[in-house]
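Colleague: Coordinates only, no sequence provided:
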């Protein structure tokens, strides 16, 4: 007698379902940011090649960012915002579209002007294992107020590469250990530790842990940009 083995269909676990949702959210975030960049570029009459030339990167790379095929680096995002005269929080998108968009969230009248519920946060996923989550309910704020999550091994830029831009930054570490390099000085911040520095100083922030994420609340003050 020959017995035929018929494998059972795999049932998605809670973990795989959560991973799938996270992946979909990341892809949607990447596409939304790319669409906003392309919209701002075309509104200003700047060609893809011209923007790429100003930024010192290939037109193909900018095209991939605009189509949501790749996530931009933090330094590229700042450079794009500067070249197109955009405030950073504009890249997160306009105001939330209204009640009912996020299932299970009860909202009181007028709340959208002042409060951001955790499930409503607008997010940007960057190419070096960093996620920005906007904590303000409306864009165009003078202060960029975000929660930043550094995935295991993630950082603001690759080792040996630094970021500098206008403004001043204030950060508070919530979880994990965050390493900070300001020019030639290295610092290590744990939960409850905070830092403040001029954003024009070359800097890099990263999470050395290869198993757990690091989380921090970050505020960046910069002069208002007309968009």
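Modeller: Looks like it arrived, so ask away. Computed from a prediction, not measured in an experiment: that's the story for all the values here.

Colleague: use CA for all of it now, contacts and neighbours both
Modeller: OK.

Colleague: Quickly find the element holding the nearest residue to residue 65 once chain neighbours are set aside.
Modeller: Spatial nearest neighbour of residue 65, excluding adjacent residues (Cα to Cα, 6 or more residues apart in numbering): residue 34 at 5.4 Å. Remark: residue 34 resides in helix 14-43, with elements defined by DSSP states H and E.

Colleague: Which residues in that helix does the neighbour count mark as buried?
Modeller: 26-38, 40-41 (16 or more other Cα atoms under 10 Å).

Colleague: Second structure follows, compare the two:
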């Protein structure tokens, strides 16, 4: 399942929020980290169970509709909170973790958790408490397929603490000053393509939102830039390329500027017109075989697991397009073969039992199975998972 952070710029930088993500948003006092947190809360309200962990100061004001507040502030301030279930001034960190686990159990998986800045935790339970809280909660929420946002003040923690957080969490985004401008950088992004880590953009706050001030950063913008570069290399005008592709010059301009993305047919025609290799290209001496969707049969492989073979070979060998129903699982491999297999997650999340351990794969991940045995599979998310599964001929 792919969610949203509530901030389009952040979603674009990290290729969307994935099921189970713990997002560490780090910056100094001047960075608009609180803005990103507030937008995440607004996006989660009414869409999923929401738990707000309050530590820095006594909770004031109404509780968002459908949300639960864990108010731990009395431990640091000494002022009891009036919220139901709030911790008292003498509560220990262990007491706090018990309330967090209870809230997690009550809302179930697929919830959203928002924590106060970790710099507020040492005032309540000592210098090691912030890391202890994170190391306890982060893996648990990941296993439960919940989303969590962790704001972190970089000027309040040692580099060793920040490195430890980065080792454990799934996503780290840093907001830092760069010669007077806000610089947003992806420091870590598990479950995404390798090039996502390291993405950065200058941004500014406009009308309560974080907007980029330089480009390209989005997938559409990078694709548009690539199309424009190829057109200019060949000395072609927008009008000429648009005429050959069969679209208007205005539409091509929007594609090149990243305002809109091209359809699949338009993209293929663009690559043909620009003479850019697209997909397998065989010589005249090589044949090819086309597998049309209309000619394929969808079969039920196991309960909750359906597929269609898009490239056929002997037996069950070939490439299959599989769909795994939400919450479905099986205790045997999709295919009863003793051959190497390649699995690519096209959409969603998939757990595989491999060699006696569970591996979790997200959209864009791939695994080459050689000598290990696939002994089970599961879709832990609330949406269907799409998988390309290739059984290689022996």
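Modeller: The structure has been received and is ready for your questions. For clarity, every value in this text was computed on a predicted model and none was experimentally measured.

Colleague: Work out the TM-score between the chains.
Modeller: Remark: TM-score between the superposed chains equals 0.41 [TM-score structural alignment, normalised by the length of the first structure]; 105 aligned residues with a Cα RMSD of 2.4 Å.

Colleague: before we move on, back to that, who are the packing partners of the helix holding residue 34 of the first structure?
Modeller: helix 59-66, strand 123-125 (3 or more Cα pairs under 8 Å, 6 or more residues apart in numbering; DSSP states H and E).

Colleague: what's the first one in contact with?
Modeller: The contact list for helix 59-66 of the first structure (Cα atoms under 8 Å, 6 or more residues apart in numbering) reads 30-31, 33-38, 48-49, 51-53, 70-72.

Colleague: The last one too?
Modeller: Outside strand 123-125 of the first structure, the residues that touch it by Cα under 8 Å, 6+ apart are 26, 29-30, 33, 71, 92, 131-134.

Colleague: Pull the most distant pair out of these.
Modeller: 71 and 134 (17.0 Å; Cα to Cα).

Colleague: ok so, going back, as JSON lines, the helices and strands packed on helix 14-43 of the first structure with distance to residue 17 of the first structure and mean neighbour count would be great.
Modeller: Listed next are these as JSON lines, based on distance: least, Cα to Cα, whole Å; neighbours: other Cα atoms under 10 Å:
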{"stretch": "helix 59-66", "distance to residue 17 of the first structure": "27", "mean neighbour count": "18"}
{"stretch": "strand 123-125", "distance to residue 17 of the first structure": "20", "mean neighbour count": "24"}
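
Colleague: With respect to residue 215 of the first structure, which of those lies nearest?
Modeller: From those, taking Cα to Cα, the stretch that ends up closest is strand 123-125, at 14.1 Å.

Colleague: Next secondary structure after that closest one?
Modeller: Toward the C-terminus from strand 123-125 of the first structure - assigned by DSSP H and E - lies strand 130-134.

Colleague: between that next one and helix 14-43, how big is the angle?
Modeller: 70 degrees (axes from the mean of the first three to the mean of the last three Cα atoms, to 10 degrees).

Colleague: which helices and strands does strand 130-134 of the first structure pack with?
Modeller: On a contact count with 3+ Cα pairs under 8 Å, 6+ apart, strand 130-134 of the first structure meets strand 123-125, strand 143-150.

Colleague: So which of the ones you listed is the most surrounded?
Modeller: strand 123-125 (a mean of 24; mean count of other Cα atoms under 10 Å).

Colleague: Make JSON lines from the helices and strands packed on strand 130-134 of the first structure and add distance to residue 172 of the first structure to it.
Modeller: As requested, these are exported to JSON lines (distance: least, Cα to Cα, whole Å):
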{"stretch": "strand 123-125", "distance to residue 172 of the first structure": "19"}
{"stretch": "strand 143-150", "distance to residue 172 of the first structure": "9"}
